[in-house]
Each structure stands twice: as C-alpha cells, then as structure tokens.
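1. Just a sequence and a predicted model for now, questions to come.
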Amino acid sequence: MRIGLLGTGPWAEMAYAPALSAHKELDLAGVWGRRPEAAKELADRHGGLPVYEDVDALFADVDAVAVALPPSVQAPLAARAARAGCHLLLDKPLATDLEQGRAVVAAVQEAGVASVVFFTARFQLAIEAWIAEQAAGEGWFTARAEWFGSLFDDGSDSPFAASPWRREKGALWDVGPHALSVLLPVLGDVDNVAAAVRGPKDTVHLVLRHTCGASSTVTLSLTTPPAASGATVELRGRAGTTVLPTSDEGAVPALVRAGDALLAAARGGHPHACDAAFALRVTELLATAEGRLTG
C-alpha cells in the first residue's frame, strides 16, 4: 500500500516517518507539509522521498495517507483525503471541533475507506492485551485514570511544549484521549459527564458514569512537576483490583502496528476498534467535558 505523510513537525519526524519507513507492507511514497522547505528536509532525511506542494496530487498518487498535524488542520485534510479514496491513519484527537470531526466520519463512510486513529496505548502489546482481558470480564464497579505530564513545566525541553494547539487546549485534549481510549473499551460508553472541574493550571478532574453502571474519575495535566508525572489506570470490581501495566515500547513500534491495523481494515473491510467513529466519540466526550468545566 502506497502511503503519503502529511506533516513535518516533531511528531512526524520522531514517530510517523520512521514507522512508515520501517513498515514492511507500507511504501512511504511522499511528503506534504504546510512549509515546503520543512517537507524537503524531512523527505531528504528519509531517503529522498518525493515532496508534494499540491496535497491533492499526493492524494491522487497514494492509497492511504498518514496525518501528523494539529487537529484543526488534520480534520479537513482527512475528510478531503477520504473523498479522494485514501485510507486514513490519523492521530488523536481526531478534531477539537465537533463539526470537523463529524465531517471526517461522514467522508469515511461515504467513500468506504478504512480509518485507524493512533491512540498510542491501544497499539502497545502489553497494554492492548490488558485491555482485552479486562474488557472480557464483568462486574467492574469503578475506575481511576490519571495522566500526569510535565510538558508545560518551567524546565521542560520538550519539542511539543511550544505547540499552539496544546497551549490552547491543554491536557483535556492532549492526554484526555489516551485516558478515554483505555476506559471506554473496558467500561463501555459514557452516558453522563457528571462533573468537570479545573485544578491547578491546565489540570482537569472529570467524573464519568458509564453504560455498564460503573463510574470513573479522570485526572489530566500537562503542568505536573516532573517528579510527580506518570500515567495509571486502576479498575476495581468483583474480580478485585487491577492496574494498567507499564510499557517501555516507544511510539514507533506502536505506529507500525497501527499501520498493520490499517492494512487489515482496508483488506478485510471490517472497521478497527480505533477507527474515526470511535475517535469522534472521544471528541464528543471531551467537548462535553470542556463545556462543563467549572472552577
């Protein structure tokens, strides 16, 4: 499958370009970026790939596209690519605007293309196996999910710290998708965002009620002191207590497996669990939480 890469920033450089280049069944066929000079630099670092100035020309030359762009840029381009017949490997969040997210799902459905959204934890082997095991169980009573990052700490040297959309939307939209991507397949959909409260800086606390009857609390932050950062999910129910396993897998091997998932969905015609429709549901829940934030 010939695949094009949209985006030239740190995430494209650190994750998408290496993963797509390493994939045995995906042929990275070209790069498009909003800054042509950055696209050429990225393309040159990965074997002199073709650089496209016209994104529609790239869509016409490939079978699929991978998108490493801010959500407000990703969504309209993803819908455009789907309408051109391209399968989609997208990043989270799908969008931060509900109408843009819905347009992506509509385009995917109308064109009959496959879509996979890269929720990192869902493609890490140990975590994927843990989620499947817990989802097969019953009797969950409550859950606690915490995603503490130090991206915006004063001492941060992360290349993502200057990201305008992360600065604007904060932890709710950046790491919120990670937490929901783990909770939803185990506890089911959320039928009530019961509370959404602001904490220090960009920290938010959510209380959710799930369709299975269980409740969950979610705490998200990108301004945590480094010594206190980390992520955990704890489930409590009839089987006792279980905690999300740690994973030392980086983004590249997880993205390679996301590429496998896209190929399987395209060939088999069966939607992947992390498709655009699932990502839209995550977007809807985040938008609801954002609208209810107090404090």
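-> Perfect, I can see it now.

2. use CA for all of it now, contacts and neighbours both
-> Will do.

3. Just give me the residue closest to the centre of the chain.
-> Closest to where the C-alpha atoms of the chain average out (Cα atoms, centre = their mean) is Lys92, at 2.5 Å.

4. what's near enough to touch it?
-> Lys92 sits next to 71, 117-119, 174, 177, 279 when contact means Cα atoms under 8 Å, 6 or more residues apart in numbering.

5. measure the residue of the chain lying at maximal distance from its centre to Trp140 for me?
-> Ranked by distance from the centre of the chain (Cα atoms, centre = their mean), the top residue is Arg238, with 30.8 Å. Per Cα to Cα, to the nearest Å, Arg238 is found 6 Å from Trp140.

6. mind listing the helices for the stretch 51-200 of the chain?
-> 55-61, 71-83, 98-111, 125-135, 164-174, 176-187 (DSSP state H, counting those that start in this stretch).

7. Adding mean neighbour count and distance to Gly33, write those helices out as CSV.
-> Formatted as CSV, the helices of the stretch 51-200 of the chain follow (neighbours: other Cα atoms under 10 Å; distance: least, Cα to Cα, whole Å):
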stretch, mean neighbour count, distance to Gly33
helix 55-61, 17, 8
helix 71-83, 22, 11
helix 98-111, 19, 20
helix 125-135, 16, 31
helix 164-174, 18, 17
helix 176-187, 22, 25
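
8. ok, and here's another one to check against it:
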Amino acid sequence: MRIGLLGTGPWARAAYAPALAGHTGLDFAGVWGRRPEAATALAEQYGVEAYDEVDALLADVDAVAVALPPSVQAGMAVRAARAGRHLLLDKPLAVEVAEARAVAEAAERAQVASVVFFTARFQKEPDAWIGEQAAVAGWFTARAQWLGSVFTSDSPFAASPWRREKGALWDVGPHALSVLLPVLGDVRQVLAAAYGPSDTVHLVLDHATGASSTLTLSLTAPPSAAGADVELRGEAGVSVLPGSSEGAVPALTRAADALVTAARTGRPHACDASFGLRVTEILAAAQARLTGSQSPAD
C-alpha cells in the first residue's frame, strides 16, 4: 500500500513519519503540508517526495495518513475518500459533528477503509485490558483521569492553536472515551459537565449498560501530577487500566496494520470513522452542557 502523509507539525514529525517509514507493509510515498518548506524538509529526511498540491499526492497513493488540526483533517479526509484513498486519521476526527459525519459518510460511500488513531486502542497492554474488561459483565461505575501538562510544560504542542481554543475536552477527551465506550457501552446521556482549574473539565456520563462514569480531563495539570488513569468497579471487583511499555510510534504502526487489514478484507475496524463520529457527537454534547445549552448525546 502506497501511503502519503498530510501534515508536517510536531505530531507528524515525531510519530507519523517514522511509523510510516518503518512499516514493512507500506510504501511511504511522500509528504504534503500547508507550509511547503516544512514539507520539503520532512520529505528530505525520509527520502520521499514533497508535494506542492494535495491532488498530486492523492493521484500517487492508495492511502493517506493525516496529521493536521481536526478542522483541517475533516475536509482533507473527505477529499481523499472521494478520490478512493484509504484513511489513517488522528483524533478527534473533527470538532464539529457535521464535519465528522461528512468524513464517515464519504468513507462509507467510497467503500474505503478508515482507522482513527486513538493511542490506547493500539498499545499492547491497554488494548488487551480493554478487550478483557469488555467481556466482563456487571460493571457499576468507572473513573477516568486524563491529565496532561501541555500548557504547563515545554511541550511541543503548547503552541497548537486548536488545542488552545478547544482545550482538554477535545484533545484528551477522545482518549478517555475510546477506553470507556468498548467496556461500558455507548453514552446515552451526558449527565453533567463542569469546568475545573484552567481548561480542566469534569464530566458525568450515563452508559448503555446502565453504568456511569466520571471523567476529569486537563491539559494544564502540573507536570508532576500528569498521567492517565482509568478504574472500573463492579461485580467482578476493581480493575485498573495498565500503563503501556511503548510509545506512540509502535502504536501507530499497529494502527497502520489495522488499516491495511481493513482495506484488504473489507471489514471495518472498531476505531473507524464511524466510531470517530460517535466520539465527536459525545464531546459536542458535553460542550453544549458546558456552554449551558444542553444537547442530547444520542
């Protein structure tokens, strides 16, 4: 599968480019970016072509990996799907429900494979734990804390305009939901949403299994307090999400594996664009709660 990369920012450089270049089942064909000079630099680093035009890249590949801000990603993904290209996308799929729905519908209409890179779903230990807990009945409640220090450290993502505008709800909220939904079921309702310090958000969710969950999300935690924790409690007792022994590149390599498999078999992956749409719908419902204009999640 020949694949091109759309995007040249910190995440493209740190995760996407090395994962695509090192993948034995992919031919990393080239890079397009909104800043041509950055695309040229990244392409030269990996010995691939830098494209000035998106359509030229699309004409040369079977799939695209998208490492762009979500509002930009959505339009590019629709464009690529309409060209018949498979999609390796990042979370959140979009920050507007209509944009996320357009991606999911375009992928379905074109019959192209799609995978959204929710990191924990492609890391060995967390993914195995999610599968194990999803098979256990009787979960009563869950507590998820996804605390980042993007804005309180020297993170390369601190200058990201969309993160500064949308905050933790949209950046780390997708990670928490990607873990909780397979175990507790879909969200029937966002019961409560409130702001904490800085961009911190607290949510209470009602799930289809009858369980509830509470989420604390932040990008402004003190560096010494940052980290991700998920705890389940139910008839089987208490279970805690394990940490991962690997970084983003091996996880992204597995996401690419999933895309290749979905394209070959025609069977959708659990983290496809439709799942990305559902996550966007839930986050939009939480955002509506936060702004005081309630909108149902379903």
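-> Right, received. Where do you want to start? It should be emphasised that the depicted structure is a prediction, and the values quoted were computed from it without experimental measurement.

9. thinking again about what came up before, Thr224 of structure 1: which of the helices of the stretch 51-200 of structure 1 is closest?
-> Thr224 of structure 1 lies closest, by Cα to Cα, to one member of the helices of the stretch 51-200 of structure 1: helix 164-174, at 10.4 Å.

10. So which elements touch the closest one?
-> strand 215-221, helix 276-292 (3 or more Cα pairs under 8 Å, 6 or more residues apart in numbering; DSSP states H and E).

11. In structure 2, what stretch matches the shortest one?
-> Using TM-score structural alignment, the residues of structure 2 aligned to strand 215-221 of structure 1 are 212-218.

12. with structure 1 superposed, average distance for the matching stretch?
-> Superposing on structure 1 places stretch 212-218 of structure 2 at an average distance of 0.3 Å from its equivalents, by mean Cα distance after the TM-score superposition for structure 1.

13. Now do that stretch: distance to the chain's middle.
-> 17 Å (Cα atoms, centre = their mean, to the nearest Å).

14. Matching Asp248 of structure 1 against structure 2, which residue comes up?
-> Match for Asp248 of structure 1 (TM-score structural alignment): Ser245.

15. If we ignore the residues flanking it in sequence, what's nearest that match?
-> For Ser245 of structure 2, ignoring the flanking residues on the chain, the nearest one in space by Cα to Cα, 6 or more residues apart in numbering is Glu125 at 7.7 Å.

16. can I assume that neighbour is in contact with Pro242?
-> Yes. Shown here, Glu125 of structure 2 and Pro242 form a contact pair, counting by Cα atoms under 8 Å, at 6.3 Å.

17. mind listing the strands for the stretch 1-150 of structure 2?
-> With DSSP state E, counting those that start in this stretch as the criterion, the stretch 1-150 of structure 2 has strands at 2-6, 27-32, 49-51, 63-66, 86-90, 114-117, 139-147.

18. Leu222 of structure 1: what's it in contact with?
-> 148-153, 170-171, 202-203.

19. give me that answer again for 6 Å
-> 149-152, 171 (Cα atoms under 6 Å, 6 or more residues apart in numbering).

20. what distance separates the start and the end of stretch 134-141 of structure 2?
-> 13 Å.

21. next one: stretch 277-297 of structure 2 to chain centre, how far?
-> Distance, centroid of stretch 277-297 of structure 2 to centroid of chain: 17 Å (Cα atoms, centre = their mean).

22. want to try JSON lines for the contacts of Lys92 of structure 1, with distance to His272 of structure 1 as columns?
-> Formatted as JSON lines, the contacts of Lys92 of structure 1 follow (distance: Cα to Cα, whole Å):
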{"residue": "Pro71", "distance to His272 of structure 1": "20"}
{"residue": "Val117", "distance to His272 of structure 1": "9"}
{"residue": "Phe118", "distance to His272 of structure 1": "11"}
{"residue": "Phe119", "distance to His272 of structure 1": "12"}
{"residue": "Asp174", "distance to His272 of structure 1": "22"}
{"residue": "Pro177", "distance to His272 of structure 1": "17"}
{"residue": "Ala279", "distance to His272 of structure 1": "11"}
